[in-house]
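A.B. asks: Sequence first, predicted coordinates after that:
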Amino acid sequence: MAASQQRRDLTQGPIGSALLMFALPTLGSSVLQSLNGSINTFWVGHFLGEEALAATSNANMIMFLMNAFVFGFGMAATVLIGQSYGRRDIDAVRRTIGTAVGAFVPMTILIAVLGWVFAPHILDLLSTPPGAWQLALDYLRVIFIAIPLSLIIVLLMMGLRGVGDSMTPLYFMIVAVVLDSGLNPVFIVGLGPFPAMGIAGAAMATVIANLVGLIAMVAFIYMRDLPLRLRGAELRYLRPESAMLRTITAKGFPMGLQMIVISVAALVMIGLVNEEGVDTAAAFGVAQQLWTYVQMPAMALGAAVSAMAAQNIGAGRWDRVSRIMRSGLTLNVVMTGGLVIALILLDRPALAIFLDPDSPATAIARHIQMIATWNFVLFGMTMVFFGIVRANGAVFAPLIILFVAMFPVRLTFIALARPALGADALWLSFPLASIVTVVLAGLYYRFGGWREARMTVPPSKEECVEEALGTSEPAGRLNPAA
């Protein structure tokens, strides 16, 4: 057990290699998630057709918003766990995960119940096409059953990364993906003893995969006696501590809003692109498919940098924090930059996966790639800066920076440049927004007050009394009359 915990210690040893080895499993988990979505889309499209694809697309948008919700609170809990683990306070690690799980299990169950009841109204709000409406309802209601399972899995995975363990989440991501993608055709068409469930079968495969994955992960945590496990008297930590829950909520809400800002900005951009016609919209859709993979190293490095910085801040190793930042920037340039160069050099075969080479959308997509894809190197640098500062509880500045770049800067540029540049104004807005974001993020890292921010849980009144009575002499509490 001691050796196992030592391997998760991010406060000692070489920084660059440790950061890379921590980020790679996180990157692997992201790739598996995307591949799972692609495989499931193939099964649905192959067996059920275009209307079913439209139905799953509407439901997946809702799932993304749910994941954005849990991302913020999970990231806040991860930072608290990382700082606690860095200072070797395993009890604080368990109190944090207990509060997070104890608060979010009832909340996710409530979301599932409300989602089941109001699913028809949600689909009406999304203007779901009439031909896909009933299919979307059948799919969405089963997906809402899976939401508590999937969100708790995400929370536990983020908690494990907080104690420096990025391999265990990868193991169980593999389990979930294999089950989900493998069971999709079984339940859709009814193979063997299973009934044909149609589109609801695709959702049922997700429910079973998440259930098995969650049970297996919890069993693994207890079998290996990992820091997140609760036993005996520690089970009382599942009753949320009010002070800790306030901290997680106060820090997690702005982090979740960052995901919402990015999502809304993407929806606005899709609306602007659609005005350019079908070929341009198709080309942009394909570019987004490829960009999903290009941005993965940046996201993985941002999570790795945040976990490593949190542990070192908790351990008081501020001398290592700036080195973590520099290593993160270097690895981002190598990893993301390498993918960008490969995509530009191999754009024809990459685009041929989605488009006919003779399609007019292919030339447009190549043009978009040349103009905009390199901005993900800057995006990765921003994720490193944001990962460092949020490891000490600074969450509002990144939110404001993202909002400014995504809306006032990007939309103003498009409005002013589009009459002269046409659609190129849309593609140029990506690197422009990334330049503004990375400059502001770098300035905040260098000159902002994030080092004075604290991701701390205020002590309860009882803890203050215990501390005062337990660490002072009676005479020392007598103050002279002024």
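C.D. replies: The structure has been received and is ready for your questions. Every value quoted in this text rests on a predicted model; they were computed, and no experiment measured them.

A.B. asks: For the rest of this, base every contact and every neighbour count on C-alpha atoms.
C.D. replies: OK.

A.B. asks: so what's Trp313 up against?
C.D. replies: If you look again at residue 313, you'll see it is Ile, not Trp. Gln83, Gly86, Val321, Ala391, Asn392 (Cα atoms under 8 Å, 6 or more residues apart in numbering).

A.B. asks: Show me just the buried residues among these.
C.D. replies: Using 16 or more other Cα atoms under 10 Å as the burial test, these include Gln83, Gly86, Val321, Ala391, Asn392 as buried.

A.B. asks: Secondary structure element for the first one, which one?
C.D. replies: I take that to be Gln83. helix 50-86 (DSSP states H and E).

A.B. asks: what number of residues lie near Ser432?
C.D. replies: Careful, residue 432 is Leu; it's not Ser. 17 (other Cα atoms under 10 Å).

A.B. asks: thinking again about what came up before, the helix or strand just after the helix holding Gln83 versus helix 50-86: what angle between them?
C.D. replies: Per DSSP H and E, the first helix or strand lying C-terminal to helix 50-86 is helix 90-125. Put simply, helix 90-125 runs at 160 degrees to helix 50-86, going by axes from the mean of the first three to the mean of the last three Cα atoms, to 10 degrees.

A.B. asks: what helices or strands is helix 90-125 leaning on?
C.D. replies: helix 50-86, helix 130-162, helix 242-274 (3 or more Cα pairs under 8 Å, 6 or more residues apart in numbering; DSSP states H and E).

A.B. asks: How far off centre is it?
C.D. replies: Distance of helix 90-125 from the chain centroid (Cα atoms, centre = their mean, to the nearest Å) equals 16 Å.

A.B. asks: Give the buried residues for it.
C.D. replies: So for helix 90-125, counting by 16+ other Cα under 10 Å, buried means 90, 92-105, 108-109, 111-112, 115-116, 119-120, 122-123.

A.B. asks: ok, structure two:
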Amino acid sequence: MATPLTTGRPWRVILAFSVPLLLGNIVQQLYQFADAVVVGRYLGVNALAAVGATGALLFLLLGFAWGMTSGFAIPTAQAYGAADARAVRRSVAAGAILTAIVSLVITIGGPLAAEPILRLLQTPPELIAEATIFTQISFLGGAATMFFNFLAAIIRSIGDSRTPLVFLTLACVLNVGLVIVMVGPLGWGVGGAAAATGVAQAISVILCIDYVRRRVPQLRVQREDWRVTRAEFAEHLRLGLPMGFQASIIAIGTLTVQVALNTLGTDAVAAYTTAARVDGLASALLASLGLAVSMYTAQNIGARRPDRIRRGMKQATWMAIIASVALGAVVIAFGVPLIRLFIGEGSEDVVEMAHLFLIVNGSTYAILGVLFVVRGALQGLGQALIPTITGIIELVMRVVAAVIFGSWFGYFGVTLSNPMAWIGAVVVLVPAYMVAHRKLAHMKVDPVEVTLTTPIPVIGPTDSALVVDGIVTQPVVVIRQRRFWRSR
């Protein structure tokens, strides 16, 4: 159900919108947990390490796709906030066409490049075969992943974060069942885990399309809307490509970390992979708040409400810091029991290394929370340059930590890569947002009509039929002054 983010108390609106995102990320992480548990328990530590060795490569391309499709939804949210129904539909059409093009490239090119890239990354020889199979099948299902992300993003862009949660939950439950069957009784190995994810995502795409067709007329594209202009494509690419490249740049840094881990041996790869599953759940919760801020900002800038953006950002930042501290305490305190869900007896070194990763990351989650909120606000405002620059900074910092610190301190040095990257990005993001924050406070005013349906005090001459003791008692249209964004 579409819900405007342009009314109500900002912190309540952001929280209400982000809760389904949080639950969705928990569900998604839980089914990734299930994948890892099934693979680790049925196939052993080497199979788990093989799946982990593919993570950075998959994120390089599929992360690009996810970031890009999220960027395509920003013009949709801005048009919805501005109450421009035609622009909403045309935005959906432009995003769908671009998503289809990129899906085709990834589906064809990804499987062909999988093994050469894994070898280039110095993946341990004993992991190459299973890692290649898992990567190739994952890329073959990449189109389904891309389109689900795109459809979920445009549904969220009109203020509905609950419906994508429902479809995601159904897909995740199905995925868990398929993984157990394909890896266990059918004996398809790591390929079965990848295939299960592709099938589940494809079903979620079908559900989203049917829902939009039946229940969301705002997003239902008409025949004339498919005649997308070059300018409309350019606007979507202006926002989508930087968000995609930002994810890819981060992934390149992650690939560097993967290379450093590969040189440290199978135990290091398994430990990092396992800890990353636990860490991913916590960081996904913070990422959800950042995405909520992005959609909130986009709708309010479309509705010309910079005053709400300023208030909402202050409140969202505090929410992020409080949540970060709580999450950090949980993963540090309960990290070992969570890690043991993936790793059986006799791998104490792996457990210890994985817990070290969680201690380093968990103690710096507050920085990550601020990063997600500030970056989301800038993206919602339509800024592409600064978020891209911070992605490059994250790449540089990760490379420094993985290569230099890794050579100095071994595995501990590699675990410093994430906090180093977060600090580098925040150092640039916060000043950039402060500039935008001040700009929002000095906008030219624009008169808009607001219908008041509740009693308000009245000053000055009025129609006496509508006023009793200085209070408006009937709905009345009044004019108030509102500032608006003029950066574009």
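C.D. replies: Yep, that arrived. All of these numbers come straight from a predicted model, not from anything done at the bench.

A.B. asks: What separation is there between the spatially most central residue of the second structure and Gly177 of the second structure?
C.D. replies: Geometric centre of the second structure, nearest residue: Ala287, 5.6 Å, by Cα atoms, centre = their mean. The gap separating Ala287 of the second structure from Gly177 of the second structure is 27 Å, by Cα to Cα, to the nearest Å.

A.B. asks: With Ala73 of the second structure instead?
C.D. replies: 31 Å.

A.B. asks: again, but for Gly424 of the second structure
C.D. replies: For Gly424 of the second structure, the distance to Gly177 of the second structure - Cα to Cα - is 41 Å.

A.B. asks: Ok, Thr273 of the second structure next?
C.D. replies: The gap separating Thr273 of the second structure from Gly177 of the second structure is 22 Å, by Cα to Cα.

A.B. asks: Neighbour count for these two, which is higher?
C.D. replies: Counted by other Cα under 10 Å, Thr273 of the second structure and Gly177 do not tie: Thr273 has more neighbours, with 23 against 15.

A.B. asks: Quick check: the more buried one touching Ala49?
C.D. replies: Yes. Using Cα atoms under 8 Å, Thr273 of the second structure is in contact with Ala49, at 6.9 Å.

A.B. asks: what lines up against Gln311 of the first structure once you look at the second structure?
C.D. replies: Structural alignment (TM-score structural alignment) places Gln311 of the first structure against Gln299 in the second structure.

A.B. asks: you'd agree that match is up against Gly81?
C.D. replies: Yes. Here Gln299 of the second structure reaches Gly81: they are 4.2 Å apart, a contact under Cα under 8 Å.

A.B. asks: Pull up the overlap in contacts between those two.
C.D. replies: Contacts common to Gln299 of the second structure and Gly81, judged by Cα under 8 Å, 6+ apart, are Pro4, Thr6.

A.B. asks: where do the helices sit along the stretch 251-400 of the first structure?
C.D. replies: 278-294, 296-314, 318-345, 347-352, 360-372, 375-390, 396-404 (DSSP state H, counting those that start in this stretch).

A.B. asks: can you redo the ones you listed as CSV with distance to Asn67 of the first structure?
C.D. replies: Converted to CSV, the helices of the stretch 251-400 of the first structure look like this (distance: least, Cα to Cα, whole Å):
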stretch, distance to Asn67 of the first structure
helix 278-294, 16
helix 296-314, 15
helix 318-345, 24
helix 347-352, 29
helix 360-372, 27
helix 375-390, 18
helix 396-404, 17
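
A.B. asks: Just name the most buried of the ones you listed.
C.D. replies: helix 296-314 (a mean of 28; mean count of other Cα atoms under 10 Å).

A.B. asks: To which residue of the second structure is Leu346 of the first structure aligned?
C.D. replies: Aligned partner of Leu346 of the first structure by TM-score structural alignment: Phe334.

A.B. asks: With Arg277 of the second structure as the reference, measure out to its match.
C.D. replies: Relative to Arg277 of the second structure, and taking Cα to Cα, Phe334 of the second structure is found at 14 Å.

A.B. asks: With Thr135 of the second structure instead?
C.D. replies: 18 Å.

A.B. asks: Please apply the same query to Arg119 of the second structure.
C.D. replies: 24 Å.
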